[in-house]
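> here is the input, now give the coordinates:
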Amino acid sequence: MTLEQLRYLVTLAEEGNFTRAAERVFLTQPALSVQIRRLEEELETRLFDRNKRPLEPTEIGRRVIAQARRVLEEAEKIKLMLGGGAELFQGLFRVGVIPTLAPYLLPRLLPQITRQWPQLKLSVREELTPSILQDLLEGRLDAGLIGTAEQMPGLERLPLFEERFIAYVACDHPLYSSPTLHPSEIPLEDTWILAEGHCFREQVLAVCRPGVARRRVEFQSGDLETLVHLVEEVGGITFLPEVALWTLPLPKWNHLRPLLPEVGRTVHLLLREGTLKRPVALALGEQVQAVFRSLPRGDRLG
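Below you'll find the model as predicted:
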């Protein structure tokens, strides 16, 4: 088993296709197939299910690929030791961001990063928290931005900032006349929420008063902006994290109501323990904090 074979293995897993993977590693497709087959023979196991399209790793293959990524990362550390670490802010850095953060932070965050580290190639994916956790553990991501305090072996979690949840209330709703809302006042049956799988959904459900009636229309969205439009056109209430206020036109701030007592979440940076790219991840976290400090805040509401 060689480092080159492990690199071929990881590339094939990322591409899911022998032809594209071969192009990336500058081999012919038959030559790459031979290398993967030799590795499987040495390990005495099948690493890929070749009947799937795109190509998928077997269960044992996923574990081997995750370990191969760690081995390649450790090998890269040796080069960096000799080079003084200057190469850390070059090459590819992969980040996963939950959907209730991505539309608000990224438009301001990405230009700052590309200006500060022009040699860094940033790959950003909008994903739900479970996918971010899995991709971090298996080496498909270098960092993640999430809104829950996940604690998993092998992952380091660093708090970045705390933000409040703000209610967005329709003009014809009885609570619209209240300058502030107590969470126990807000009925679940009046509240538009995100679809299952979003951590923000569970956080909102924990805030609302349990429902005793059902809505005439049941709808669950994966997008906060859709929920805002539903409040405006259909009625009811939804919730927004403070980061979402940046994109909200000022006339719509009339619909916002702070919660007392305050309810919110802590946004965390996740990275693999011992990762080679930890300095890059920490620098990213500092930029996220700076962006959050610059955004319109819910404290303007009182």
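
> from here on, just use CA atoms for contacts and neighbour counts.
OK.

> show me where the protein has its helices.
Taking DSSP state H as the criterion, the chain contains helices spanning 3-15, 18-24, 29-43, 59-83, 102-116, 129-137, 199-205, 224-233, 278-294.

> one more sequence to fold, the one below, so I can look at both together:
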Amino acid sequence: MNIRDFEYFHQLVKEKNFSKVAQNFSVSQPTVTLAIKRLEEEFETTFFIRDRSHKELLVTPSGYQFDAHLKVILNELTIAQKEALRAKQEKLLFGLPPIIGNYFFPNIVSKLIATGLIEQLETKEAGSQALLKLLLDGSLDFCLLGSLEPLTQPALKAETFAQTSFKIIVSKQHPLAQKKAVYFSELKDERFIVHNEGFIHDKVLKLLAQKEHFRPDVIYRTNYVHVLKSMVASNTGIACLTDIALSPNDDFSVLDLLDEHQPKFLLSIVTRATQVMTPAKKQLLDILHDTVYHSPLGKETKQ
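Reported below is the predicted structural model:
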């Protein structure tokens, strides 16, 4: 067995065509055929059946089962290659959603400067769901992530350190500004400013609207919380926003949600379960712990 045999096999399950797999890897078709034969002999089973009457290749149940294992193996090998390269470069790749970053990163960066780790750090800003995918494929080492449920995937090591609520924000000129709280059902005729897909806020809006059986009228999407806030302040639309994104200087009104069983915004420090802690990674993790647990949110969680 060799890694290339695994790659041929995985691609063949997807393509179900020897010629396409051979073309994809720039090898001859007999090369792919022999690789599959080697695997079938090694595991003493049949992974593929040629249905010559219909001119198609069928994957057997054992073939699909083997491919499920190969996906994990090939992904781990890809991660290992990325980590080996980063070890040579002495880089620490850190994922940070914009809202969580605005709240925590100023305190984190001051400690990184003091310890000298800032020279090794490369940050990636995106929505929590997008960053989670990058963490799982080995493109990031650590993340501060938001989620609606605890992150319990076997491939992850996640530590939830706080949870917050979601609020509705409206312009001070909006009729709802006279209220202190609303049910989400009262918002079915409103226009919404929303974060792009890949952000937890987009998912929350969909969940709340689905529960009330209406589709929200989304008039604008953005990656930037300051753009969202300014559009709400100008009465272009309303928005749903976690309260850690709110500031005393915001020029709009904030309403509580009265609905029962509202989603909560969970904040977690996340890394891969297989990640080996180098001294630099351990130092970064210590800084993250110290920062989040000494924040007002972290202190509330500890109490």
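
> circling back to that earlier point, dump the helices of the first structure to CSV, plus distance to residue 160 of the first structure and mean neighbour count.
Supplementary listing: the helices of the first structure in CSV, determined by distance: least, CA to CA, whole Å; neighbours: other CA atoms under 10 Å:
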stretch, distance to residue 160 of the first structure, mean neighbour count
helix 3-15, 30, 19
helix 18-24, 36, 17
helix 29-43, 41, 15
helix 59-83, 26, 15
helix 102-116, 13, 15
helix 129-137, 16, 19
helix 199-205, 17, 18
helix 224-233, 22, 18
helix 278-294, 6, 17
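
> give me the angle between the lengthiest strand in the first structure and helix 129-137.
Residue-count comparison of every strand in the first structure, with assignments taken from DSSP state E, identifies strand 155-169 as the longest. For strand 155-169 of the first structure and helix 129-137, the angle between their directions (axes from the mean of the first three to the mean of the last three CA atoms, to 10 degrees) works out to 160 degrees.

> how big is the offset of strand 155-169 of the first structure relative to the second structure?
Superposed on the second structure, strand 155-169 of the first structure shows a mean distance of 1.3 Å to its aligned residues (mean CA distance after the TM-score superposition for the first structure).

> which residue numbers in the second structure go with that strand?
On the second structure, the counterpart of strand 155-169 of the first structure by TM-score structural alignment is residues 156-170.

> how about residues contacting that stretch?
Counting by CA atoms under 8 Å, 6 or more residues apart in numbering, stretch 156-170 of the second structure makes contact with 136, 150-152, 176-177, 232-233, 235, 237-244, 252-257, 263-273, 292-293, 297-298, 300-301, all of which sit outside it.

> hmm, back to that, need the helices of the first structure in CSV (columns: distance to residue 181 of the first structure).
Conversion of the helices of the first structure to CSV gives the following (distance: least, CA to CA, whole Å):
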stretch, distance to residue 181 of the first structure
helix 3-15, 48
helix 18-24, 55
helix 29-43, 61
helix 59-83, 47
helix 102-116, 25
helix 129-137, 29
helix 199-205, 14
helix 224-233, 17
helix 278-294, 24
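
> residue 147 of the first structure: which of the ones you listed is closest?
Nearest to residue 147 of the first structure, of all the helices of the first structure, is helix 199-205, at 7.2 Å by CA to CA.

> if I look at residue 211 of the first structure, how far off is residue 29 of the first structure?
Residue 211 of the first structure sits 59 Å away from residue 29 of the first structure, going by CA to CA, to the nearest Å.

> ugh, wrong one, I meant residue 294 of the first structure
50 Å.

> separation between residue 191 of the second structure and residue 182 of the second structure?
In terms of CA to CA, residue 191 of the second structure sits 15 Å off from residue 182 of the second structure.

> actually residue 35 of the second structure, not the one I typed
For residue 35 of the second structure, the distance to residue 182 of the second structure - CA to CA - is 63 Å.

> and residue 225 of the second structure, by the same measure?
22 Å.

> got the contact list for the nearest residue to residue 122 of the second structure once chain neighbours are set aside?
Distances taken as CA to CA, 6 or more residues apart in numbering place residue 93 nearest to residue 122 of the second structure, at 5.0 Å, with adjacent residues excluded. With contacts defined as CA under 8 Å, 6+ apart, residue 93 of the second structure is in contact with 121, 122, 123, 124, 139, 140, 141, 142.
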